[in-house]
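[1] would you be able to build a 3D model of this:
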Amino acid sequence: MPVFLPATSYEYATVQKVAGDHFVTESDVVAAEEPLEIRVGFGPTGAREHRTLAITMRTPGHDFELTAGFLLTEGLIQSRHDLTGVIYCPDVEKEEERENVVRAELAPHVVADMPRLERHFYTSSSCGVCGKTSIDAVHASSCPVLPTAGPYVAARVIHELPARQREAQALFEQTGGLHAAALFSATGELLLLREDVGRHNALDKVIGAALLNEQLPLHEHIVLVSGRASFELVQKAAVAGIPVLAAVGAPSSLAVQAAADFGMTLLGFVRQQRYNIYTGAWRIQAETPADPSTHHATHSA
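    Predicted coordinates for the structure are as follows:
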């Protein structure tokens, strides 16, 4: 099935290709990277305020999904009903910047603690997260409780995920410069894939699409991310209710700690028919068990 690539998702660059001592000038495709300013409208009807919440570097495309996923995983909204709409902001100074500024309108009942949010985003961007304090904050932000009775995933299914993800990565095949997040069923069916220059953005786009389609929580699903598994990716997956997070690369120590605390199954180095299970090994089965009580015996061992 052909994959449509938005024209804004890539650009062309003139490059010198070198093979041995041979130089050739050619046109090459590179992944587009542009800033996205996320603004929010909040407050009761008749007394609305509009503020800039964050600026993130992203690959243009699926901007509304990215915004919705970002708002959810950062704790500003809890469900689709907290969001009345997302638009490209019409009141920008330069016409060419219009599609780089979005405004999300929060429902009147949503209380937006902007000083706290601004402090959080400043801290996250300047000095990173703070270990257990950050994990506790996720637990306190109405994070969905992950299922304790499945889903059970056949070990062979995990082996199949990277190839299925790569087959659907149209932009990566052209540019070689994008991360991907892919949503699968527990049986390995590819349901959704998004690409971006940022790992976090790619996952936010997937989660945002599920949010806008009112499919959360994703309790029966697997997410595969390219690159390594950081704490932030585990946190975002937990907020969306994703029980199995697989990564092509390695997890960080804090990612492992967070996944264990959330009851999440975390897999790393998922490539070349191998992978490591860091937490939640009971969900991964040599064969899908017929008797759900198998989980309890395995989990308590």
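[2] going by C-alpha atoms from here, please, whenever you check contacts or count neighbours.
    Noted.
[3] what about the residue lying closest to Leu212 once chain neighbours are set aside, how many residues nearby?
    For Leu212, ignoring the flanking residues on the chain, the nearest one in space by CA to CA, 6 or more residues apart in numbering is Arg80 at 6.1 Å. For Arg80, the count of nearby residues is 20 (other CA atoms under 10 Å).
[4] do I have it right that Arg80 meets Glu214?
    Yes: counting by CA atoms under 8 Å, Glu214 is a contact partner of Arg80 at 6.3 Å.
[5] picking up where we left off before, would you mind measuring from the residue nearest to Leu212 to Val153?
    Arg80 sits 28 Å away from Val153, going by CA to CA, to the nearest Å.
[6] spatially central residue in this protein, please.
    The residue lying closest to the centre of the chain (CA atoms, centre = their mean) is Leu203, at 1.2 Å.
[7] tell me what the helix or strand hosting it is packed against?
    Here Leu203, judged by DSSP states H and E, is contained in helix 199-212. When contacts are defined as 3 or more CA pairs under 8 Å, 6 or more residues apart in numbering; DSSP states H and E, helix 199-212 sits against helix 63-73, strand 179-185, strand 190-196, helix 231-239.
[8] for Thr52, which of the ones you listed is the nearest?
    Thr52 lies closest, by CA to CA, to one member of the helices and strands packed on helix 199-212: helix 63-73, at 12.4 Å.
[9] so what does that closest one touch, helix or strand wise?
    strand 83-88, strand 101-106, helix 199-212, helix 231-239.
[10] want to put them side by side, so please do this one too:
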Amino acid sequence: MRLTKRWRVQRMTASGLVHERADELAGEEPLEVRIHGTPFTITMRTPGNDVDLVAGFLVSEGVVRAERDIATISHRGGIGATGERDYNVVDVRLAAGVDLPDTSLQRHVYTSSSCGVCGTASIEAVHKVSAFDVAGDGATVRLDHLLALPERLRAQQAVFGRTGGVHAAALFVPVGGPTAQSEPRLACVREDVGRHNAVDKVVGWALRDGLLPLRGAVLQVSGRASFELVQKAAMAGVPVLSAVSAPSALAVELAEELGLTVVAFNRGETLNAYTHTYRLQAAPTPPGL
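    This is a model prediction of the structure:
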């Protein structure tokens, strides 16, 4: 189980010039999620922060909403007959009183690293209802602070810097209250070959730290704003989703319905605001101007 893997490559030019060198590739391995020992799904992910990944996935699926809903979560369920631990298996034991997930919503076979909802068995399961009131979150964020987030995220993308092959998600939380004018604090960064996995790892970290719902927080992602990322943000109570690339039409429609602010094409100088723009505030004019 490796975060990255080195591979010999031949770097070529149009003239046929070849230079052999070592390249570093992002790791990608299957992770089986079990609930009370029963397989629930298999996802392709970059190894690392697996417990956070599974915890965040269960938030996204509506199985849990607080740290207390999980009794145990570990790789112990992957111990085989030989006594060796399989780090590609995570077993979850839900706390007493927490309902097991509806098996009719169980994910078929596996979830790929590029799609977090394409394995969902029932189309009705895609449109989940958050336990948290995102629409009622009165958070505001200054535009100059928001525009600075992609670069702050990029500076923390260690695996991307080595491989160029992973997505990233970062959680920025308000300092001094949800409507404060202070620059938000970077609370957590996670990387993965799957953009939805990176978000699940961030949400799972927040769940295990007892931070849900994430009132006043901004979720910054390194790629596009898809339907599934809007859904994951809403399920964690995040009021603002910021993406470097484009949003999808379905993502914008869902965000509008849920009361979540979506900005995209956030490249540091300008951004496009698509929904609930009342949360975005202009930077104050410097004194003397």
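[11] overlay the chains and give the TM-score.
    Once the chains are laid over each other, their TM-score by TM-score structural alignment, normalised by the length of the second structure reads 0.86; 270 aligned residues with a CA RMSD of 2.5 Å.
[12] what stretch of the second structure does the helix holding Leu203 of the first structure fall on?
    With TM-score structural alignment applied, helix 199-212 of the first structure matches the range 195-208 in the second structure.
[13] mean offset of that stretch relative to the first structure (after superposition)
    Stretch 195-208 of the second structure, aligned to the first structure and superposed, deviates on average by 0.3 Å (mean CA distance after the TM-score superposition for the first structure).
[14] quick one: contacts of that stretch?
    Identification of contacts with stretch 195-208 of the second structure by CA atoms under 8 Å, 6 or more residues apart in numbering yields 45, 49-57, 59-60, 65-67, 113-116, 166-171, 188-192, 212, 214, 221, 223, 228-229, 232, 236.
[15] switch the cut-off to 6 Å
    52-53, 55-57, 67, 116, 167-169, 190-192 (CA atoms under 6 Å, 6 or more residues apart in numbering).
[16] residues in the first structure aligned with stretch 39-53 of the second structure?
    Stretch 39-53 of the second structure corresponds to residues 52-66 in the first structure, going by TM-score structural alignment.
[17] now do that stretch: distance to the chain's middle.
    12 Å (CA atoms, centre = their mean, to the nearest Å).
[18] count of residues packed around the residue nearest to Ala260 of the first structure when sequence neighbours are not counted?
    Leaving aside its chain neighbours, Ala260 of the first structure sits nearest to Thr279 (5.7 Å; criterion: CA to CA, 6+ apart). By the measure other CA under 10 Å, the count of residues near Thr279 of the first structure is 20.
[19] gap between whatever residue of the second structure lines up with Thr279 of the first structure and Arg65 of the second structure?
    Alignment note (TM-score structural alignment): Thr279 of the first structure maps to Thr275 of the second structure. Thr275 of the second structure sits at a distance of 25 Å from Arg65 of the second structure (criterion: CA to CA).
[20] and Ser226 of the first structure, how far from Gly198 of the first structure?
    For Ser226 of the first structure, the distance to Gly198 of the first structure equals 10 Å [CA to CA].
[21] over to Leu76 of the first structure?
    Taking CA to CA, one finds Leu76 of the first structure at 21 Å from Gly198 of the first structure.
[22] about what we covered before: what about the helices and strands packed on helix 199-212 of the first structure, which gets the closest to Ile87 of the first structure?
    helix 63-73 (7.4 Å).
[23] the closest one vs the second structure, average distance?
    Helix 63-73 of the first structure sits 0.5 Å off on average (mean CA distance after the TM-score superposition for the first structure).
[24] please tell me how far that helix is from the chain's geometric centre.
    On CA atoms, centre = their mean, the centre of helix 63-73 of the first structure falls 9 Å from the chain's centre.
[25] kindly calculate the angle that it makes with helix 231-239.
    Computed by axes from the mean of the first three to the mean of the last three CA atoms, to 10 degrees, the angle separating helix 63-73 of the first structure from helix 231-239 equals 90 degrees.
[26] give the contact list for Phe172 of the second structure.
    Shown in contact with Phe172 of the second structure (CA under 6 Å, 6+ apart): 184-187, 217-218.
[27] what do you get if the cut-off is 10 Å, keeping everything else the same?
    146, 149, 153, 183-189, 214, 216-220, 240 (CA atoms under 10 Å, 6 or more residues apart in numbering).
[28] what does it correspond to in the first structure?
    Match for Phe172 of the second structure (TM-score structural alignment): Phe184.
[29] mind checking how far its match is from Asp204 of the first structure?
    Distance of Phe184 of the first structure to Asp204 of the first structure, given as CA to CA: 15 Å.
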